[in-house]
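Visitor: Sharing a model that was predicted from the sequence below.
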Amino acid sequence: MTRRLTEVNAKKEAASILDGFKAFLMRGNVIDLAVAVVIGAAFTSIVTAVVKGVINPLVGGIGTKNLDHYSVCVKGSCKPGADGVEILWGSVAGAALNFVITAAVVYFLMVMPMSKYLARQEARKQARTGKTEPEPIPVTELEVLQDIRDLLVAQRTGTVDGVVKQQRPAGPDLR
């Protein structure tokens, strides 16, 4: 009997895990993320081509055409067959340049225009409805304390639907 209950519970747990996974996959965020990864991978090749084809030759006007060749020898001789320690700072600079260019292109060609588009859509929506969202009225701590005091007094004196049946006792008014 116990074995059968264990099997039933295991099947229910497996079904709930699969249902949860299915719900996760069906959310729009997962699809959006997958599209972003694919487009990002394609976009990376474009940026890499721009860096290697345009930026590196411009930098090459000063030195080599490939940033990967810039290095510093820290210890000993860095000639072939020597035991020196070579720091390849050019490849790091190239990767950083690649990142900055990617971030700039994404911001200026994707994020900024989308933000402007969404702001225009919101302005059109408000113009159509003629409504703007009301500003929330901030509640001060003093008002909350006064409401609590009023509820306690009403509870002590007896009320029905917030209507006081008898007068409040004389005392200091905190308002």
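Guide: Received the coordinates, thanks. Residues are numbered from 1 along each chain as shown.
Visitor: alpha carbons only for contacts and neighbour counts from here, please
Guide: Noted.
Visitor: how many neighbours does residue 40 have?
Guide: 14 (other Cα atoms under 10 Å).
Visitor: Tell me which other helices or strands the host helix or strand of it touches.
Guide: Using DSSP states H and E, residue 40 sits within helix 28-50. Judged by 3 or more Cα pairs under 8 Å, 6 or more residues apart in numbering; DSSP states H and E, the packing partners of helix 28-50 are helix 89-106.
Visitor: what does the helix it packs on contact?
Guide: 44, 47-48, 51, 67-72 (Cα atoms under 8 Å, 6 or more residues apart in numbering).
Visitor: And here is the other one:
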Amino acid sequence: MLQEFKKFIAKGNVMDMAVGIIIGAAFTAIVQSVVKDLINPFVGLFTGGVDFENLFVEMDGSEYTSLVEAREAGAAVFAYGSFINAVINFVIIAFVVFLLVKAVNRAKESAAKEEEAAAPAAPAGPTQEELLADIRDLLARNNQG
């Protein structure tokens, strides 16, 4: 069983997956920082500083000044503001990821074009007509001899 496990771990796709997960975790931190530190302040300016997090309805009829207070009291709350925040953050994160993927794809295309331009052209071979003429001549010689 230990040998089988060693073979599994040694496979390239397992290591590729591990690297992808680690890079994904680091990438998540970058995207979250872009959203939280760079984009959300502008969203706050456009919404007039409305804090959606504290939009909630108490299900038991009690009154609380904040969602945190209501949750600490163990009250049942319908926290629609948290949902609105989650949707806004999702849209922003999806847009940031779209922009990053678009930039990476552009860089890949640019590198591929440079590589294509640097690659030497394959030597030109005989044309189809030249090959057919050679075949015709060979057949003519074989029929004569």
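Guide: Ah, there it is. Since the structure is predicted, the reported quantities are computational estimates derived from the model, not experimental observations.
Visitor: what TM-score do we get after superposing?
Guide: Put the two chains on top of each other and the TM-score (TM-score structural alignment, normalised by the length of the second structure) is 0.58; 112 aligned residues with a Cα RMSD of 3.1 Å.
Visitor: Would you mind getting the average deviation of the helix holding residue 40 of the first structure from the second structure?
Guide: After superposition onto the second structure, helix 28-50 of the first structure sits on average 2.4 Å from its aligned residues (mean Cα distance after the TM-score superposition for the first structure).
Visitor: Next SSE downstream of that helix?
Guide: helix 56-60.
Visitor: what sits up against that following helix?
Guide: 65-67.
Visitor: Residue 94 of the second structure -> the first structure?
Guide: Under the alignment (TM-score structural alignment), residue 94 of the second structure pairs with residue 103 in the first structure.
Visitor: my bad, should have said residue 23 of the second structure
Guide: Using TM-score structural alignment, residue 23 of the second structure sits opposite residue 35 in the first structure.
Visitor: ok so, going back, with distance to residue 17 of the first structure and neighbour count as extra columns, can I get the contacts of helix 89-106 of the first structure in TSV?
Guide: Shown next, in TSV, are those (distance: Cα to Cα, whole Å; neighbours: other Cα atoms under 10 Å):
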residue	distance to residue 17 of the first structure	neighbour count
44	36	14
47	41	17
48	41	19
51	46	21
67	50	23
68	48	16
69	52	13
70	53	16
71	52	14
72	54	13
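Visitor: now the residue nearest to residue 57 of the second structure when sequence neighbours are not counted: how far from residue 67 of the second structure?
Guide: Using Cα to Cα, 6 or more residues apart in numbering and skipping the chain neighbours, the partner closest in space to residue 57 of the second structure is residue 78 (5.1 Å). From residue 78 of the second structure across to residue 67 of the second structure, the span is 10 Å (Cα to Cα, to the nearest Å).
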